[in-house]
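Engineer: Next input, structure requested:
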Amino acid sequence: MVLSQAPVPAISHHQMLVFLLQIGLLLGVAVLLGRLAVRLRLPPVVGELSAGVLLGPSVFGNALPDVRDWLLPHDAAQMHLLSAVAQLGVLLLVGITGAHIDLRLIRSKGKVIGYVSTASVLLPLALGFGLGYVMPDSMMAAGADRGTFALFVGVAIAVSALPVIAKTLLDMKLLHRNVGQLIIGAAAISDIVGWMLLSIVSAMVTKGLDTGMVLESVGYLVLVLAFAALVARPVARQVLRLTERSSQPEVSVTAIAAMIVLAGAGTLALDMEPILGTFLCGIVISSLGPASRRSLDSMRSFVMSTLAPLFFATAGLQVDLSALGKPTVLLAAVVTLLVATLAKFAGGYLGARMGRLGHGEGLAIGAGLNARGVVEIVIATVGLNLGVLTTATYTIVVLIAVATSMMAPPFLRHATRQIPKTTAEHERERELAGSPS
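Structural biologist: Purely as a prediction, here's the structure:
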């Protein structure tokens, strides 16, 4: 006997109206402020985040509280609609970020990049972990474990942001320089380690902190890496071979988007962060050759111009600058920013010197790796959603992401003035400009 099932109620007229207004307003303000940031020679993410801060409780919420409550209500079902679109944006963004990883570069510069990436991750991670242990209890979400909270702070401080760094180097015409390539390689390793650490810490939140859980998380991580190398790569190659036969190029783009989202679902099913799966999927797809990268570039335009700004604006909605009016929170923000900046800079510099690079190159690498941007914002969002960070701590982490992204260009510009160009760098510069070598 087959029982008929009642149809799912349609979304209400009011919910759809508010949802469309949210999307249009957030996206419009994010794009405008992102363009303004570019004119001011800042990363667009600074303006896009500012859109959310402007429309959130800090400004819009204080100036027009009734309008803000109507447009951005404290209603879980309504906000979940907006959050779902933003999450799709961040998953595709992280997948595209993974496609920036140049595995050949990492292999060719392996020794120096190994020193730099190790020092620039371990030193901030250790200092951030210690800072998380001495922060007041008021900075932790209710019921959060102190060790897990400290690890979250450590991971947030330890990461770099490959997309922001790559864009900064391109804008400053430094990507062809040896030091630029070293920064990109070390940032790639930092991103990979950061996503892996985030997955382990997230598993700790959902399962509790014990030796068995850590071993299980590490085991799942090894399984995911092995699956990506041994199974996902040949499967992705076969899928793209089939789609490339189509007369419609958008078929390949759709297939890539589906694989990225499914990869996120795979790691989520293992109680790991979906962004780890999407990041590894981006690396796998990019490694399949020029055709795959062209399809990724086709998707990149829409993601970077529409979905990514919407995600950053949505992330900015959670920022409450009024929290900085409390002396405890303000002190924590200043100390965390100092520790994050100095630890990352020192780690990058020490790693460069261990790799037998000069003083100027060490300064440039430390300055370049200090930009956190996208990655730290994603980590902060995960920490808030998992109930580890409070709104105040989330605000601090997002402000650090913005501040370090703004610091990187001027410090990098100053440091690279001390480094003379080599013949090989001149040749690469001519190649990028399209001149005969």
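
Engineer: Going by C-alpha atoms from here, please, whenever you check contacts or count neighbours.
Structural biologist: OK.

Engineer: in which helix or strand would I find the nearest residue to Ile285 once chain neighbours are set aside?
Structural biologist: What sits nearest to Ile285 in space, not counting adjacent residues and going by CA to CA, 6 or more residues apart in numbering, is Ser292, at 6.2 Å. Using DSSP states H and E, Ser292 maps to helix 290-302.

Engineer: this one next, for a side-by-side:
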Amino acid sequence: MVTAQGPVPPMDGHALPLFLLQIGLLLLVATLLGRLAVRLSLPPIVGELLTGVVLGPSVLAPVLPAVHARLFPAAPEQFHLLDAFGQFGVVLLVGVTGLQIDARMARRRKATVARVSLPGFFVPLLLGVGAGMLVPGSLLVEGVERTVFAVFLGIAMCMTAITVLAKTLMDMGLMHRNVGQLILVSGAVDDVLGWVALSAVATMVTSGLQWAALAGTVVLVLVFVAGAALIGSPLVRKVMTGTVERADPGVTLGTAVVIVLVFSVTAHMLGMEAVFGALIAGILIRTSGKDVLTRLAPLRTFVVAVLAPVFFAAAGLRMDLTALADPEVLLTALVLLLVATVGKFAGAFVGAWTSGLGRWEAVALGAGMNARGVVEVVLALVGLRLGVLSTEMYTVIVLIAVATSLMCPPLLRRAVRRIEVTSEEQLRHAEFEATWNSTNELSPAEKA
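Structural biologist: The predicted structure is shown next:
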């Protein structure tokens, strides 16, 4: 006989208020540092990324250890609450990003996307593998084959963080520019390739290289994209346009969130990153028409102003940059940062240049694709879980993630300032403004 279980007990009286305090503190500091970044002619995301570093083990813990221990206790369940909130935010951020991708432009310039994304992936991958073979043995995990570590490091070098790219392009008002669209789509391609490659490394660590498993992952990606285009697209369009007939715009907003979550869960169940499914969902929702997108403007505002800053800030809480006090770790970090930056920039630049793009467009693509951000932090956490990375190498990869994300905005701004605004971009900007009712004006680079 099966007896009914009692109700799940609620969260204890300490965890909930602490969680709310953490969210409020992260959002407050992220907003303040974001405003400071704007005053320094940088996008807000720069301040948001540094929030976790300031409040985490890199700054607050050494300076005020008692305060840090009280605000962010080393309790897994407390961090899991922050992680869940942050993941919800980043999934919606990428979904909102998909709403602003011009799929027609991406299809029209698919050859350019391929020429930019593929060299931008394989050049830093090969350089990273080579560098991994030369990393001092004292920084490696005992018992892990150097080849496996080197391949993992190569994957870390070639990743592009579409979450960071999306927020940066939004902050800088570049989502309507052709170069902004190319950066985002090319970054998404590299992101997918990176996670597929990571799946192969995870298999190598646990049971050796299995080509059948790798081929199966690639097939699943292709099936997912094809199914989204052939089945998901008309279904999403029908559902979303049907919500416009209702007077309550909240129905449209809630339906869009559900669609993004369903695609995210589906992608995750197929072995892909959830954010890839969210990106596909956003692209499909965009085809539903201007009326749908106008109703979703409040969602974009809330995600960009509240959920995304908390996610970027919370990710930094695991970054402990104090390990860089070791000269060997610091030197290794600087060398690998140089290899990562040169490899990613060179790969994207050469791909753009051979595609017939101008010099400054190629520079913009190289600068944008170089941002690794939280994706590389997540990758580093996976490396720790698999036992491929030591604590020192985890810190090195986190440093590369933060440094490349900070490099991206000023280089991108300088390059875009020298790219003439086309009539197509002006029309797209007018469409964005009318659709989103955004208060963002043209960036200084666009006004110049």
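
Engineer: TM-score of the superposition?
Structural biologist: Taking TM-score structural alignment, normalised by the length of structure 1 as the basis, the two superposed chains have a TM-score of 0.85; 430 aligned residues with a CA RMSD of 3.2 Å.

Engineer: Could I get the contacting residues of the residue nearest to Ile285 of structure 1?
Structural biologist: Ser292 of structure 1 is in contact with Leu240, Ile285, Ser286, counting by CA atoms under 8 Å, 6 or more residues apart in numbering.

Engineer: quick one: which of those residues is most hemmed in?
Structural biologist: Ile285 (27 neighbours; other CA atoms under 10 Å).

Engineer: which stretch of helix or strand covers it?
Structural biologist: Here Ile285 of structure 1 is assigned to helix 274-286, by DSSP H and E.

Engineer: mean deviation of that helix from structure 2?
Structural biologist: With the two structures superposed, helix 274-286 of structure 1 lies on average 1.9 Å from its match in structure 2, counting by mean CA distance after the TM-score superposition for structure 1.

Engineer: Could you give the residue range in structure 2 aligned to that helix?
Structural biologist: Matched against structure 2 by TM-score structural alignment, helix 274-286 of structure 1 falls on residues 274-286.

Engineer: how much space between the residue lying closest to Val116 of structure 2 once chain neighbours are set aside and Phe122 of structure 2?
Structural biologist: Counting by CA to CA, 6+ apart, Val116 of structure 2 lies nearest to Gly351, which is 4.3 Å off, once chain neighbours are set aside. Plainly put, Gly351 of structure 2 is 11 Å away from Phe122 of structure 2 if you go by CA to CA, to the nearest Å.

Engineer: Out of those two, name the residue with the larger neighbour count.
Structural biologist: Ranked by neighbour count (other CA under 10 Å), Gly351 of structure 2 and Phe122 place Gly351 first, with 24 against 21.

Engineer: Against Pro124 of structure 2, how distant is that one?
Structural biologist: Distance from Gly351 of structure 2 to Pro124 of structure 2, counting by CA to CA: 13 Å.

Engineer: isn't Ile419 of structure 1 right next to Gly360, touching?
Structural biologist: Yes - judged on CA atoms under 8 Å, Ile419 of structure 1 makes contact with Gly360 at a distance of 6.0 Å.

Engineer: Which one of these two is surrounded by more residues?
Structural biologist: Neighbours per residue (other CA under 10 Å) separate Ile419 of structure 1 from Gly360, with Gly360 holding more: 19 against 15.

Engineer: once aligned to structure 2, how far is the helix or strand that one falls within on average?
Structural biologist: Under the criterion of DSSP H and E, Gly360 of structure 1 resides in helix 359-369. Following superposition, helix 359-369 of structure 1 is found to deviate from structure 2 by 3.7 Å on average (mean CA distance after the TM-score superposition for structure 1).

Engineer: for the next helix or strand along the chain from that helix, the distance to its chain's centre please.
Structural biologist: Next helix or strand after helix 359-369 of structure 1 toward the C-terminus (DSSP H and E): helix 373-385. Here helix 373-385 of structure 1 is found 7 Å from its chain centre; the criterion is CA atoms, centre = their mean, to the nearest Å.

Engineer: And for stretch 366-376 of structure 1?
Structural biologist: Computed by CA atoms, centre = their mean, the chain-centroid distance of stretch 366-376 of structure 1 equals 10 Å.

Engineer: neighbouring contacts of the helix holding Gly360 of structure 1?
Structural biologist: Helix 359-369 of structure 1 is contacted from outside by 120, 160-161, 165, 179-180, 182-183, 186-187, 344-353, 408-409, 411-412, 415-416, 418-419, using CA under 8 Å, 6+ apart.

Engineer: let's see it at 7 Å
Structural biologist: Helix 359-369 of structure 1 is contacted from outside by 160, 165, 179, 183, 187, 344-346, 348-349, 352-353, 408, 411-412, 415-416, 418-419, using CA atoms under 7 Å, 6 or more residues apart in numbering.
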